[in-house]
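Novice: task: produce atomic coordinates for the following.
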Amino acid sequence: MPTSRTNPGPAAAARNRAALLEAAHAVFAESGTAAPLSSIARRAGVGQGSLYRHFPDRLSLVAAVVEENVAELEAAAAADGATLADLLGTTTRHAVESVAVVDLLVADRPGRMLQLRERVETALAAHLDAALAAGDVPPGTTVADVMLGVELVAGALTRRPPAERTATAVHAWRLLGMRVVLP
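Specialist: Purely as a prediction, here's the structure:
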């Protein structure tokens, strides 16, 4: 005889949203942002209806994943002793884990993605003067240069298998003359 499951209702909403974001990070890392949303719902252990209640479309889900990455970068930027090299390391890890997600952030997109990009620029800019003084970036480097570096590194990673991405990213930053510390 089948057992009936109790619907936890609104109490499950936060848990489901967190599970969906965790699953989206993993699925996007494996298959890119074009992965079927059904695979994200399945991995999160929720129905597609729950996914669409939290994220009405793919861009909403991708933006939420990017938002988590940006919040992590901002927290790293606020930490005592944080350096631009540390922040570029965090950004590089995000790119290595899912280059398509970072690619959406570095593109000039209106609305929410542009706001997230501006938050990344602010976090990086706060540490640029110290990086210039320490010689961690070439003299005269601007925050626009650093953001272009992020875009160039992310672009290079799109053509590499996941196993080669970290080494490729480190090499690309070295060619750009910027020091990176991977977490």
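
Novice: from here on, contacts and neighbour counts on C-alpha atoms
Specialist: Will do.

Novice: and for stretch 107-126, what's in contact with it?
Specialist: 63, 66-67, 70, 73-74, 77, 84, 87, 104-106, 143-144, 146-147, 151 (C-alpha atoms under 8 Å, 6 or more residues apart in numbering).

Novice: one more, please, to line up against the first structure:
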Amino acid sequence: MTQHPVRDERRPANEGRRAAARNRAALVAAAREIYAEDGLDAPLSAVARRAGVGQGVLYRHFPDRAAIATAVLEENVRQIEQAAASHGTDLAGTLGVLTWHQAESAAFVGILHAVGAAAGSVVPPYAAALSVRVERALRALLPQGHRLAAEEDDLMIAVAMVSGAVTGPTREQRTRRALAAWRLLGVEVGPVRPFEDRDG
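Specialist: Below you'll find the model as predicted:
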């Protein structure tokens, strides 16, 4: 009986779940960058390319545009909710967080603008759901008699108006335009920064 030498080579371990988690994180990070630059209409193939994965991997994690948009925009919305719920943060402070996200992400601006200007337009359900969460967080801080509380829709119409003004090639320009829009509406806005930096 002939014995063959045993090779001391080991097959690479199947990373399974770890690889899947890495791919999902890479896709969300890539989509966040692309959507921040180009908005939610950016091609999904560009997201897969930037993440370094094939489109099949993208669709395995996110079956449609709504799924990946929700994953990307969830962090924006969660920060606004956290700011609103934070002890000592008032409406102006929370609007500062909102304004930072408006200046940072074309995709976030897109959902706020679309929902605020929705008369007769079709708004995707995921965009409407995220916008409702933003409105709920802001409305909880709205003092009685505030100018944005005069009519039921005034708050989100104002947010949509500011979102429409957020244009420009740099974050600084977009922030300046957003603050000018809030000022023209007569609304005070606190420091423009993400929520995590507020205690730092």
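
Novice: re earlier: select only the buried ones of the contacts of stretch 107-126 of the first structure in PyMOL?
Specialist: Buried members of the contacts of stretch 107-126 of the first structure, defined by 16 or more other C-alpha atoms under 10 Å, are picked up in PyMOL with:
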select buried, resi 63+66+67+70+73+74+77+84+87+104+105+106+143+146+147+151
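
Novice: quick one: the helices in the second structure?
Specialist: Remark: helices assigned in the second structure by DSSP state H are 16-38, 44-51, 55-61, 65-85, 91-104, 106-116, 125-139, 154-165, 171-184.

Novice: can you redo those as CSV with distance to Arg147 of the second structure?
Specialist: Converted to CSV, the helices of the second structure look like this (distance: least, C-alpha to C-alpha, whole Å):
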stretch, distance to Arg147 of the second structure
helix 16-38, 30
helix 44-51, 40
helix 55-61, 43
helix 65-85, 18
helix 91-104, 12
helix 106-116, 17
helix 125-139, 12
helix 154-165, 8
helix 171-184, 12
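
Novice: any idea what Leu88 of the first structure aligns with in the second structure?
Specialist: Under the alignment (TM-score structural alignment), Leu88 of the first structure maps onto Leu95 of the second structure.

Novice: surely that match meets Gly190?
Specialist: Yes - Leu95 of the second structure is in contact with Gly190 according to C-alpha atoms under 8 Å; the separation is 6.6 Å.

Novice: ok, these two, which is more surrounded?
Specialist: Using other C-alpha atoms under 10 Å as the criterion, Leu95 of the second structure and Gly190 rank with Leu95 on top: 25 against 16.

Novice: thinking again about what came up before, any idea how far the match of Leu88 of the first structure is from Gly52 of the second structure?
Specialist: Distance of Leu95 of the second structure to Gly52 of the second structure, given as C-alpha to C-alpha, to the nearest Å: 36 Å.

Novice: before we move on, what about Met156 of the second structure?
Specialist: In terms of C-alpha to C-alpha, Met156 of the second structure sits 37 Å off from Gly52 of the second structure.

Novice: what distance do you get for the residue positioned nearest the centre of the second structure to Ser105 of the second structure?
Specialist: Residue closest to the mean C-alpha point of the second structure, counted by C-alpha atoms, centre = their mean, is Leu73 at 2.8 Å. The gap separating Leu73 of the second structure from Ser105 of the second structure is 9 Å, by C-alpha to C-alpha.

Novice: what does Ile80 of the second structure give?
Specialist: Distance, Ile80 of the second structure to Ser105 of the second structure, by C-alpha to C-alpha: 14 Å.

Novice: cool, Pro12 of the second structure as well?
Specialist: To Ser105 of the second structure, Pro12 of the second structure is 39 Å away according to C-alpha to C-alpha.

Novice: so these two - more neighbours on which side?
Specialist: Between Pro12 of the second structure and Ser105, counted using other C-alpha under 10 Å, the more crowded position is Ser105 (23 against 6).
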